[in-house]
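> Have a look; sequence and predicted model below, questions after that.
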Amino acid sequence: MTAETGAGETTRSFEADVARLLHLMVHSVYSDKDVFLRELVSNAADACEKLRFEAIADPALLDGGGEPAITLTVDPAARTLAVEDNGIGMTEAEMAEALGTIARSGTRAFMERMAESAKGGESRLIGQFGVGFYSAFMVADRVDVVSRRAGGDTAARWSSDGLGTYTVGTADPAEAPARGTRVTLHLKEDAGAYLDPDALERTVRAQSGHVPVPIALRRAPDAEPERIADGAALWTRPKSEISAADYADAYRTLAGQFDDPALTLHYRAEGLHEYTVLAFVPGSKPFDLFDPDRAGRMKLYVRRVFITDEAEILPRWLRFVRGLVDSADLPLNVSREMIQESRVVAAIRKGVTNRVLSELGKLAENEPGRYAEVWENFGAVLKEGLYEDEDRRAALLGIARFRTTASGEAPRSLGDYVAAMKDGQAAIYYAVGADADRLAASPQLEGFAARGVEVLLLTDQVDGFWTSMVPEFEGKPLRSVTQGLADLGAVPLREGAEAPEAETAPEIEGFLAYLRETLGADVSDVRASERLTDSAVCLVAPDRGIDRQLERLLASAGRLGGAASKPILEVNPRHALVARLAGLDAGEAALREDAARLLLDEARVADGEAPADPRAFAARLGRVMARALG
């Protein structure tokens, strides 16, 4: 909705997601509101960095505005705090777009997570997920923004009380910065602490002292600015001069998170190409981890000049890594097209990716407890690399961790699995499904459990895909427990387990033949099973078919490319029910057919499916129960 308000201004409603976000912030309780300062200072620094970049092609943009800087001004009398930069600035249209919407995909998912966290009484929500400019409404009951685009003559004003609408229009150029943006916060009654210049200085030094733009503080509107941060980019300083707290502050600004990093990488690469890397593995999942665009969050600098945050420095399966790369070899006027085609960027991408994998490997080896938390948060994303990146597949398999039938809650490596393989075991076995506990109870695993054979329990959606691309590990093939023959004959049974008969009894063979004939339209074969010990039946994929879970995923996504394959019905010839059914005489034809179809539906239900015809299933079950009770 848009309405004219006079004086060249219009009143507009926020887009629905922004209005909801503001409501959540205003009506929720947070333990640390200081985060708004980091967000506003970070935005100001980005504006200065964008000006540096655009000024490479148009140096005139720097005229009249001085060197890039950020200035905070306290006005106790008016109860205002202003954050001003002399960066790129905004036009009226850019202001309406930037401050009236959230220009990032994944907004709705973020909002839902934020709402759920607020219901649970969690704190630090804003800093944890990163909401930028809108965090100002935690401490302000009105926010005014005045901006002048670099190289422009006109100025624009934006104002809102955060209750659902905002005004935007032209501003008196005399009230605007010569270049850049001024954000003025009219502080709430309970936010008076931000009018204390000493406390403000301490907070800014602690949170944003590392940004690559100098920061100054005016203790009163008519006071001279005092520099409180020198703008020395953290990544340019020697590691010996940087504390863990400095790294944590840099991470929170770069990642938009409030937690501590799980892993910090800071190094300078020298040789054919020179570049500096400052990167972090977050301590918790970012809200946009499963953004459909799967975009990375690494920034590219050239000799400390911000170029873009859209360069694919890392592959998409490392998109959870946050940070930057500062190159000494790229030209300052590098374009997006040049970045995509640049051999230098390709070499940087290869070097940084390999280094991140190497550091994750070291963490897994030296601090398995910490690495287990990293894998819990990002293992599903790293597995995408198993599917997509053949060159690094071996390294990824080395750091992969899995819950298994023998691991309990603690994940195990494939190396651990291979070392514990049973005598006679020739393959690494896995089961794919939605829930580990349900997988562990699958009838297809009974024969493996009877022999003490460990099975990987794979519950991420990507598991059905990468397992089809990884033929082996350390010479051991990967095999699905729901695909083809179980091939367990060479593995001895555990002590006390009942050994299967060497040959299937003739009456059982006859019953299997009857099942093939009766169920031929629904299954590709019926055979005696060596994988079942307790259950009567189960379904498996044909020997050369794809895993049943992957087939279901492809079908649900409309990517199966044809009709689903018919499964194989495996029957436990040692099960008492099967023996009773095999002994029915010719006069029990109706019961025999009902039982045959009920066995197939039983196998479907155990496999997580519904009966093919629920009404017919209910009718058959009713007839069989009536006969049993009669």
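It's in.
> all contacts plus neighbour counts: C-alpha atoms, from now on.
Will do.
> Residue 262: what's its closest spatial neighbour, skipping adjacent residues?
For residue 262, ignoring the flanking residues on the chain, the nearest one in space by CA to CA, 6 or more residues apart in numbering is residue 283 at 4.6 Å.
> One more to weigh against that first structure:
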Amino acid sequence: MTVEAHKETMDFQAEVSQVLNLVIRSLYSNKEIFLRELISNASDAAEKLRFEALTDDALYEEDPNLRIRVSVDEERRTLTISDNGIGMSRQEVSETIGTIANSGTRKFIEAMSGDKAQDSQLIGQFGVGFYSAFIVADKVTLVTRRAGAGSEHGVRWESSGEGSYTIETVEKAGRGTDVTLHLREEESEFTKGYRLRGIISKFSDHVAIPVEMLEEDFGRDDEEKEKEKKEPQWEQVNKGTALWMRNKSDISDEEYNEFYKHIGHDFEEPLAYVHNRVEGKSEYSSLLYIPGRAPFDLWDREQKHGVKLYVRRVFIMDEADKLMPRYLRFVKGVVDSDDLPLNVSRELLQHNKKIDSIRSANVKRVLELLKKMSSNEPEKYQKFWKEFGNVLKEGPAEDYANKEKVAELIRFNSTKAERKEDLVSLDQYIDRMQEKQEKIYYITADSYAAALHSPHLEVFRKKDVEVLLLTDRVDEWLVTHLFEYKGKQLQSVAKGELDLGELEAKENKEEQDKAAEEHKGLVERIKSALGDAVKEVRISKRLTESPACLVVEDYDMSANLQRVLKQL
């Protein structure tokens, strides 16, 4: 049975055209990266086939040996990356390459700054690796067939990256995908075997699927080769083993970093990583990374986040969010379990004691890694905090069991800091508390300047008492769940009757009582004038310079939170 070819010329989705233009303008700082991206895509396709074949062995089509092959034609100046993975249908090709089906597309484009180094990071995070082919190619041809479909259901896609593409149905005997790059004249170096082998060794050694190239005999001259006329054989050019299954002592930092770039679709090295093998009641390996930069969609509630889940080296799912709480959603990595069933589903993950155990251990390791970084590498931790601090602040509300451990990692602006960039921890605050101080004082505001110059701070400056300045939206959420730290109550300086405890001298209290009695008439007149706009008017002990300030009751919504909610 044959299928009508039906060739169409289609325009790229507007957003794709913009992304293509960004990529073609050499957004990637290193041209070699295109090969890493295409091999990574091929690896994903092979992993997906392996997973789907768990329930339908026929998808292997009597060819269960998964592989990626890289071949060249120097005369035609082409480079082809082939895989025998899951492949794509015509509809999947159009949806995957012709459009970017992602709610964050517009945000991504808006995030572009024009800074090539910075924008290259965004491109990688967005996962448009296929388009990197156009950095070195003036035309790209893709031929694919989905596993399980007949040979007549092959699809050919072609584009020169100038706003449109052609797509047609063709015959394709084997399943999987062939991506052929028609290289620009100045990019002919990428037809050289030694050059490609070097790139594969550098960027894709850790890919668990074998990457193969035709053998090259570098030790003999052309005359000797002609005598034998030996048919070249395919040979594996990467190690092809799961990095997380190797001994830590055998893995270099460079290998760890390159593996992160592969699974994280990132171009920067990670800030830190932790690699563990657990044996006992539950057996699994984990390799977890702290990225160096926040993805542009970190705050997109619809976007899934999480680590990759494998079961006995078989890829099961991306973004296994049950393995990591949302306040650690920036963590990238791999968890490979020996105990879970191969047919594990997202639903099963929700009610599984082994998953709960792995999740708990993951959280412990990440928090320990961050604590170690904050103690031993404060500059690196400062970079982490700048990128992910506001996400970590969600922790005390989400993870009661680890509330104090998370709180230990949180950093704040302070009235004692000389610069806005100088942040303090709660432990540092406690260490320099006044001798008779019993509480940790803070103020929330919509900006650093507003907090720093608030009249609520006047009495604290007079008494040289440090106040934490909370100016991020998430801070209001934080303080409703973080009531105390190491036995010290957190107290807003803009709420309720100010209680300075033993910091307040007895004579000051007597003066306050006397002033309240003396100005009783004034207080009554102000209250009468304001009417229902206020609940109470009273003489303040907060102020030393300003005539008046507004406060709310202890358990009322703060003025700053009211402003935030009105803006939503």
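Structure received. A quick note: this is a predicted structure, and the numbers were derived from the prediction, not measured.
> what's the residue nearest to residue 262 of the first structure in contact with, if anything?
259-263, 374 (CA atoms under 8 Å, 6 or more residues apart in numbering).
> For those residues, which ones persist in the second structure?
Comparing the contacts of residue 283 of the first structure with the second structure on both residues aligned by TM-score structural alignment, their matches' CA atoms under 8 Å, the contacts found in both are 259-262, 374.
> which among these gets closest to residue 54 of the first structure?
Closest to residue 54 of the first structure out of these is residue 261 (32.1 Å), distances taken as CA to CA.
> where do the strands sit along the stretch 401-550 of the second structure?
411-414, 424-425, 439-444, 468-470, 484-485, 488-492 (DSSP state E, counting those that start in this stretch).
> Relative to the first structure, what is the average displacement of the longest one?
Going back to what we said before, that points to strand 439-444 of the second structure. Taking mean CA distance after the TM-score superposition for the first structure, the mean distance separating strand 439-444 of the second structure from the aligned residues in the first structure is 1.3 Å.
> so what secondary structure elements neighbour that strand?
Applying 3 or more CA pairs under 8 Å, 6 or more residues apart in numbering; DSSP states H and E, we find strand 439-444 of the second structure packed against strand 468-470, strand 488-492.
> nearest to residue 401 of the second structure, of those strands?
It is, among these and with distance given as CA to CA, strand 488-492, at 18.1 Å.
> In the first structure, what range does that closest one match?
Alignment of strand 488-492 of the second structure against the first structure: residues 476-480, by TM-score structural alignment.
> how about stretch 262-278 of the first structure, aligned to which bit of the second structure?
Counting by TM-score structural alignment, stretch 262-278 of the first structure corresponds to 271-287 in the second structure.
> And the contacts of that stretch?
Contacts for stretch 271-287 of the second structure (CA under 8 Å, 6+ apart): 244-245, 248, 288-292, 333-339, 354, 365-366, 369, 380, 384.
> For that stretch, buried residues please.
Buried residues in stretch 271-287 of the second structure, counted by 16 or more other CA atoms under 10 Å: 271-277, 284-287.
> and of the residues you listed, the nearest to residue 21 of the second structure?
Nearest to residue 21 of the second structure, judged by CA to CA, of those is residue 271 at 30.3 Å.
> Residue 29 of the first structure: what's it in contact with?
By CA under 8 Å, 6+ apart, the residues touching residue 29 of the first structure are 118, 123.
> Quick test: name the residue nearest the centre of the second structure.
For the second structure, residue 330 is the residue whose C-alpha lies nearest the centre (CA atoms, centre = their mean; 4.0 Å).
> Quickly note the distance from that residue to residue 387 of the second structure.
10 Å (CA to CA, to the nearest Å).
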